[in-house]
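In: Sequence and predicted structure below; questions after.
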Amino acid sequence: MRNDDGMSNEEGGTYVNPGGEFTRDQRYIATRITADGRDGYPVEPGRYRLAVARACPWASRMIVVRRLLGLEDVLSMALAGPTHDVRSWTFDLDPGGRDPVLGIERLQDAYFARFPGYERGITVPAIVDVPTGQVVTNDYAQMSLDLSTEWAAYHRAGAPRLYPEELRDEIDEVNRVVFKDVNNGVYRCGFAGSQEAYERAYERLFDRLDWLSNRLANQRYLVGDTITEADVRLFTTLVRFDPVYHGHFKCNRQKLTEMPVLWAYARDLFQTPGFGDTVDFDQIKRHYYEVHKDINPTGIVPSGPDLRGWLDPHGREALGGRPFGDGTPPGPVPAEETVPIEHTPYAA
């Protein structure tokens, strides 16, 4: 079986590739939920459940997009705990360790319900068809785009245009290079099995972060003058950079807090409703430091870093731009989805 980071997870967890360079397994379930139901799964309010873990950057994208678009009452959310074992993510945050809607303890049960003996990654995010208990898709890149397009009839009033048609080519190109060198680049550093593979990934990562700093020095957002899918995808890596990637994955040329443009950009997004209010720093750190035992065999979770800087003024308003365009911010987080305050910068 392969885990959410795309590597073999036998004997309690092996993530580093002994052959050298980390290669992510990107064979996902490509079934789509669409307005016309062409794959057999039409968009229907209440029919599906989004399985996520706040620890996972890929799942965090879906949490942010779902909240920005106001789909909470249309697509319910199952929250797995921050750690998993060789078999699967588990719903150990729920009473009795069982998701109250799907009635399962492990996400693998939904995968096996559709594909008995499924041998690829039991990954989050995944969308499950509630009536059958079967997984529909775990193709995270397409899933968030479909929330913006196929689910448009159910967006809240004032929802932002995260994937506007006139900017899609540019968004797609930015997403492509950010995924290759940054989103996946940090894993290529952390899971490298040779000095040479690590150094190649390290150089690519920081070259791309320098490129992003230059791009964002004079514009508030990555593409256009509002938040888009591109900002969501970069944010979920940046918010994890100092807590886990800098130390745990040896991405240590600089901390995010030492890269002035990206640090201000990340704070700007964090302080935008729909971004920072979905982030659980405690779960993020527990996942990486407890699960990756071949990198951190003691399982000790660091106490730092100090999170209070996330609330400092960012000054990015001077660049113009409007986060929601002609729309409005999302409303308050539903009570049952609120991140515990002790896991946020607001606890200080």
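Out: Structure received. Numbering: from 1, shown residues only.
In: For the rest of this, base every contact and every neighbour count on C-alpha atoms.
Out: Fine.
In: so Met77 sits in a strand?
Out: Yes: using DSSP: H, G, I helix; E, B strand; the rest coil, the assignment for Met77 is a strand.
In: Around it, how many other residues sit close by?
Out: Neighbourhood size, Met77 [other CA atoms under 10 Å]: 21.
In: tell me the SS of the residue lying closest to it once chain neighbours are set aside?
Out: Counting by CA to CA, 6 or more residues apart in numbering, Leu50 is the residue found nearest to Met77 once chain neighbours are left out, at 4.7 Å. Assigned state for Leu50: strand (three-state reduction, three-state DSSP).
In: shouldn't Leu50 be in contact with Arg66?
Out: No: counting by CA atoms under 8 Å, Leu50 stays clear of Arg66, with 9.6 Å between them.
In: How much space separates the residue nearest to Met77 from Tyr140?
Out: 11 Å (CA to CA, to the nearest Å).
In: if I look at Trp263, how far off is Ala78?
Out: Trp263 sits 31 Å away from Ala78, going by CA to CA.
In: And the two? Which one has more around it.
Out: Ala78 (24 against 19).
In: Now that one: closest residue in space, sequence neighbours ignored.
Out: Using CA to CA, 6+ apart, the nearest residue to Ala78 is Ala51, at 4.6 Å.
In: Against that first model, consider the following:
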Amino acid sequence: APGGGRASGAAGHAVEGPGEATGEVTAPPLATTARVTGRRSLAPGIVATTLEAPEIAAAAAPLQFVQVRLPAGGGGYGSVPGRPFLGRPFSIYDADAGSGRLTIVYRVVGPGTEILAGLEPGATVELLGPLGRPVPVVPSRPGAPPALAGPLWLVAWSWKVAVFRLLAVRALAAGIPVTVLLAAEGEAARVLAADWAPLVPPAPGARPGEPPGLDPGEVGGHLAIVPPAQLPSFLAAALDRDDTGGNGMSGVTDPSLDGAAGFATTGAGSQRPRLFAAGPRPFLQQVQRIVRKHPVDAFLVVDAYMPCGYGACLGCAVPVRDGAGTRYVRACREGRWFAAGEVIL
């Protein structure tokens, strides 16, 4: 509904969802026409577009996303050559209720994202959101179950770290220690790190040339950057370090893993860390194998084809394990994040 309004399901009813305290979809999504207010490049082929959508920006929570449909032109949907008919899901990179703006980050890979990346300020897109299961960082109301507790580890492959920025911002604001482990190299690592530096400074042992970052004050935080090929051993070493409860990297002799000590320090303490990982499927499978051996609550952000974004089309079904065996859930409603021990990749 251009101009704002609640979206309807296939039968013409609002798409309902359970309460926020359980990490479920909290309210029917909003459909609106959003105005482009800015765009910038984060890394080669990685673009951030900022949109003015006050109601969605005010309602957005960490790990939620929006569906974007491009302008149709005078002839209706499909009248612009190369314009996808269906909406496309984009993670909410940042959301500011005060300004009424939200930012999405994406990789330019086809005609749809090429058109989106080329939109100038003042252009409009159709927006549906916020969608997906939010991570409850702070209680939304008195009497709500405990918020996200314990140190937070965010593990990402290259530009996929964008999925976690809103979660990191909200967690740091709530006094939750945050550590970001970014598997990236070269220019992508430098540019992406620069965008995260104001949130969390590099960990001890960080690679030369990384931006220094800003001290987040009393809230602990680290940004560790490692070459993608080293990430499995780096993560395993960090988790082993956290298991010991001591200082240093006992049993780790590879100098390239020195940064893991700083990465793990934030996770040490009486509370078990919570780890969220985002990236391509092989990367998530690696993380899944590693975390099985350690006492860490781990969750994986799963990408899936989402034609509708709110559960009506069932196009984003993901297999998960439960007490009865295997069943399918919708990534757009019950996800996009799942317990690492339950989701089948």
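Out: The structure has been received and is ready for your questions. The model shown is predicted, which means the values in this text are computed figures rather than measured ones.
In: What does the TM-score come to for these two?
Out: After superposition, the two chains reach a TM-score (TM-score structural alignment, normalised by the length of the second structure) of 0.28; 164 aligned residues with a CA RMSD of 6.7 Å.
In: Tell me, how many residues neighbour the residue nearest to Met77 of the first structure?
Out: So Leu50 of the first structure, with other CA under 10 Å, has 23 neighbours.
In: Can you give me the buried ones in the longest helix along the first structure?
Out: Counting residues, the longest helix in the first structure under DSSP state H turns out to be helix 195-216. Residues of helix 195-216 of the first structure classed as buried: 197-198, 201-206, 208-209, 212-213, 216 (neighbour count, 16 or more other CA atoms under 10 Å).
In: can you redo the residues you listed as CSV with distance to Leu145 of the first structure?
Out: Listed next are those as CSV, based on distance: CA to CA, whole Å:
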residue, distance to Leu145 of the first structure
Ala197, 32
Tyr198, 31
Ala201, 27
Tyr202, 29
Glu203, 30
Arg204, 26
Leu205, 25
Phe206, 27
Arg208, 23
Leu209, 24
Leu212, 22
Ser213, 25
Leu216, 23
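In: which one of those residues sits closest to Arg233 of the first structure?
Out: Top of the list for closeness to Arg233 of the first structure, among these and by CA to CA, is Leu212 at 13.0 Å.
In: which secondary structure elements does the lengthiest strand in the second structure contact?
Out: Using DSSP state E, we find that the single longest strand of the second structure is strand 30-43. Here strand 30-43 of the second structure touches strand 46-52, strand 124-131, helix 186-196, going by 3 or more CA pairs under 8 Å, 6 or more residues apart in numbering; DSSP states H and E.
In: Which among the ones you listed is found nearest to Thr32 of the second structure?
Out: Thr32 of the second structure lies closest, by CA to CA, to one member of these: strand 124-131, at 5.3 Å.
In: so the closest one versus strand 30-43, what angle?
Out: 100 degrees (axes from the mean of the first three to the mean of the last three CA atoms, to 10 degrees).
In: Show me what strand 124-131 of the second structure is packed up against.
Out: Looks like strand 124-131 of the second structure contacts strand 30-43, helix 54-59, strand 65-69 (3+ CA pairs under 8 Å, 6+ apart).
In: Reformat the ones you listed as CSV; add mean neighbour count and distance to Leu181 of the second structure.
Out: Formatted as CSV, these follow (neighbours: other CA atoms under 10 Å; distance: least, CA to CA, whole Å):
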stretch, mean neighbour count, distance to Leu181 of the second structure
strand 30-43, 20, 17
helix 54-59, 20, 27
strand 65-69, 24, 22
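In: closest to Phe299 of the second structure out of these?
Out: Nearest to Phe299 of the second structure, of those and by CA to CA, is strand 65-69 at 16.9 Å.
In: Give the next helix or strand downstream of that closest one.
Out: Reading on from strand 65-69 of the second structure to the C-terminus, the next helix or strand found by DSSP states H and E is strand 88-96.
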